[in-house]
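Need coordinates for the below:
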Amino acid sequence: MRVALFALGGTISVTGGTPRLTGEQIAAGVPGLDGLGVRIDVRDVAALPSSGLTFTRVLEVVDAASRAVADGAAGAVVTQGTDTLEETAFLAGLVWPHDEPLVFTGAMRNPTLAGADGPANVLAAVRVAVATPARGLGVLVVFNDQVHAARRVRKTHSTSTAAFVSPDSGPLGHVVEDRVRILAVPPRPGPLPHRPSPERLAATRVAVYTAVLDDDGTLVDDLARDRQGLVVAGFGVGHVAGALAPRLGAVAGRMPVVLASRTGAGPVLRATYRSPGSETDLLGRGLLDAGMLDPWKARVLLRLLLAGGAGRDEIASVFAEWG
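Next comes the predicted model:
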């Protein structure tokens, strides 16, 4: 049995000096990994913080993992920095077509610190990658012996080893001793039908506008200029100041504008509140509903759709399925 491991740098590889740990060194530092009966095929992709990753780089890793699975790997594991992991895993999940798991993991504490969590996370990730119960679940994030759907997971703490949680659904399962126990199997939307080229991705930009107290909205036009799409991180269930609503409606007449909640959990509503700047008002002005996707994941999905040539109706349909 074989697992492909792709190393992209991040805290899990940081030793305080240079160069960073290679994928081979990361794997060699995992107690018990050689006792799983799994051959680890390590591939070093990059040695950089996750803030330096791009859509194109992530999609290249997904393609390499797809080829590994087609060549007989039971699954694939990606190690990377945690800062953007919730976004990269979601991006991968939008295009991953296989039943074999693609598992993202990393570390909150680097290998030089007491209680470094990288080795335990890699061991758990490999267990999940080869586990029969994990097949068909798509792209997963494994941290702190918990298994999360990439679609729902969020990083909710800057330093805790329990930083990754799924606020809306909870984890799909847990790794207990040598067992992967999947307790919930959510619906899995199919991969997006259109895969954009790197050139189309580079030419497609989507901004995020965050609603704040006492906001006059003057930055909306500047933020939307030279962009192909906009995500609004609204208050609560999808609200903004009433004075901002006409500006957002005008932008929605020029490009897709997706309404999400900045709260970190829960959905955007559709027809509960009706005051100016409410969700009913904004959706009536042409904004699209992100559902339960947070603003950062909504941005990932909107950019991929726009770069793939999707029109407004298709964008609304896909958000209804993935949100």
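
hey, let's count contacts and neighbours off CA atoms from now on
OK.

pretty sure D44 is touching A4, no?
No - counting by C-alpha atoms under 8 Å, D44 does not reach A4; the two are 10.7 Å apart.

between these two, which one's more packed in?
Higher neighbour count among D44 and A4: A4, with 26 against 15, using other C-alpha atoms under 10 Å.

quick one more, to check against the first:
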Amino acid sequence: MKRFFFSILVFLFIAVSDAKPTVEILATGGTIAGVAASQTSTTYVAGSLSAQQLINSVNGLESIANIKYTQVYNKDSGNITTSDWMKLYAEVNKAAQDQSIDAIVITHGTDTLEETAYFLNLVAKTEKPIVLVGSMRASTSMSADGPLNLYNAVAVAISPQTHNRGVLVVMNEKIFGARNVTKTHTTNVDTFQSPNSGPLGDVVMGDVSYYSTPNRASTTDTPFKISNDTALPNVAIIYEYVGVDTKILASILKDKTLKGIVIAGVGDGNIPSYEHDFLVKARKAGIVVVRSSRTGSGIVSYDYNNLDTTYGLIAGDNLRPEKARILLMLSLLQTNDIKQIQQNFYKY
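The predicted model follows:
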């Protein structure tokens, strides 16, 4: 009789487990896995906790989903390279092709989280939800924000409402689209914002609510295809300011591997007239140049001050410089045609 009841309990346990969605957590380090010397210390070592330790710190996580995990790498996100992106891309691909996995959550440092999110938004070829999450306080901090952020990220990933919204970022009870989200404050837990569009929704203690859907093509609807060993083209970012030394700009063009430049212009992507020679030489060398803005929000108008038609430049729409660089790198894998690349900036 005892054996019979035990068998029933095992059956029920398996049935309940099978009823829950399965989420693959890809851990990459960051503050969410950081450890400090004290609860109030502002200095810490990012990427100290393992994926298993991070998951164990979140009470109730396995009550809403079956959790699998992979430690992709464990580092400060300021140290992430494009080679690391390829490694993460390979793991996302593996999880996307695994029929037992319903959604993907990526734990990530906040310094470059928005860049990784947008990169995956353009190259991940899956309709499974992909959610990036981090924290602004180390795991050992007083009122650490990581555990609830991770719980909410899993809740967003498994929500039926999340499908067909592209790659998402969940931070501080807000849901953001990968294209428009950015880090706006050095330490505040409410640092992530989308200045041009606002959040897509909220998630409060796992309760998910959406208010809008991203209107740019993403994931399976983009033409950008890469492999695990793709080498992304060399694209630099130049930040404009009063009195730019044109000799420094000229030295940049000596790098023969340089394929593109994103200029973080002043105002509406404006570029000083004394950079005329630099722009002419860059374009003659076949370097594709995109105008973005250092302002942090707003659309860069096409052909402002006749810059685009005069020099053959590309207006970066409302993408911040670091994201304009990602779109330009991926575009350059396909074409050098500035008209086609300009259209990419309007579509993606």
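
Confirm for me that L259 of structure 1 is in contact with G286.
No - applying C-alpha under 8 Å, one finds L259 of structure 1 not in contact with G286, separated by 10.0 Å.

More neighbours: those two, which one.
Comparing L259 of structure 1 with G286 by other C-alpha under 10 Å, the one with more neighbours is L259, at 32 against 19.

That one falls within a strand, correct?
Yes - under DSSP: H, G, I helix; E, B strand; the rest coil, L259 of structure 1 sits within a strand.

Per the alignment, name the residue of structure 2 opposite it.
Matched by TM-score structural alignment, L259 of structure 1 corresponds to R291 in structure 2.

would V105 of structure 2 count as being in a strand?
Yes - counting by three-state DSSP, one finds V105 of structure 2 located in a strand.

Any idea how many residues pack against whichever residue in structure 1 pairs up with it?
In the superposition onto structure 1, V105 of structure 2 corresponds to V77 when matched by TM-score structural alignment. For V77 of structure 1, the neighbour count with other C-alpha under 10 Å is 28.

correct me, but V77 of structure 1 touches V3?
Yes - checked against C-alpha under 8 Å, the pair V77 of structure 1 and V3 is within contact range at 7.2 Å.

Mind jotting down where the strands sit in the stretch 101-250 of structure 2?
Counting by DSSP state E, counting those that start in this stretch, the stretch 101-250 of structure 2 has strands at residues 103-107, 130-133, 168-171, 174-177, 182-183, 192-193, 201-204, 207-210, 234-239.

Turn those into CSV, including distance to I158 of structure 2.
Shown next, in CSV, are the strands of the stretch 101-250 of structure 2 (distance: least, C-alpha to C-alpha, whole Å):
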stretch, distance to I158 of structure 2
strand 103-107, 6
strand 130-133, 10
strand 168-171, 12
strand 174-177, 13
strand 182-183, 24
strand 192-193, 22
strand 201-204, 12
strand 207-210, 10
strand 234-239, 36
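
closest to Q97 of structure 2 out of the ones you listed?
strand 103-107 (11.0 Å; C-alpha to C-alpha).

neighbouring contacts of the closest one?
Identification of contacts with strand 103-107 of structure 2 by C-alpha atoms under 8 Å, 6 or more residues apart in numbering yields 21-30, 32, 92, 95-96, 128-134, 150, 153-154, 157-158.

That strand vs structure 1 - mean distance after superposition?
With mean C-alpha distance after the TM-score superposition for structure 1, strand 103-107 of structure 2 departs from structure 1 by a mean of 0.5 Å once superposed.

Structure 1: matching residues for the top strand by length along structure 2?
Counting residues, the longest strand found in structure 2 (DSSP state E) is strand 66-75. On structure 1, the counterpart of strand 66-75 of structure 2 by TM-score structural alignment is residues 39-48.
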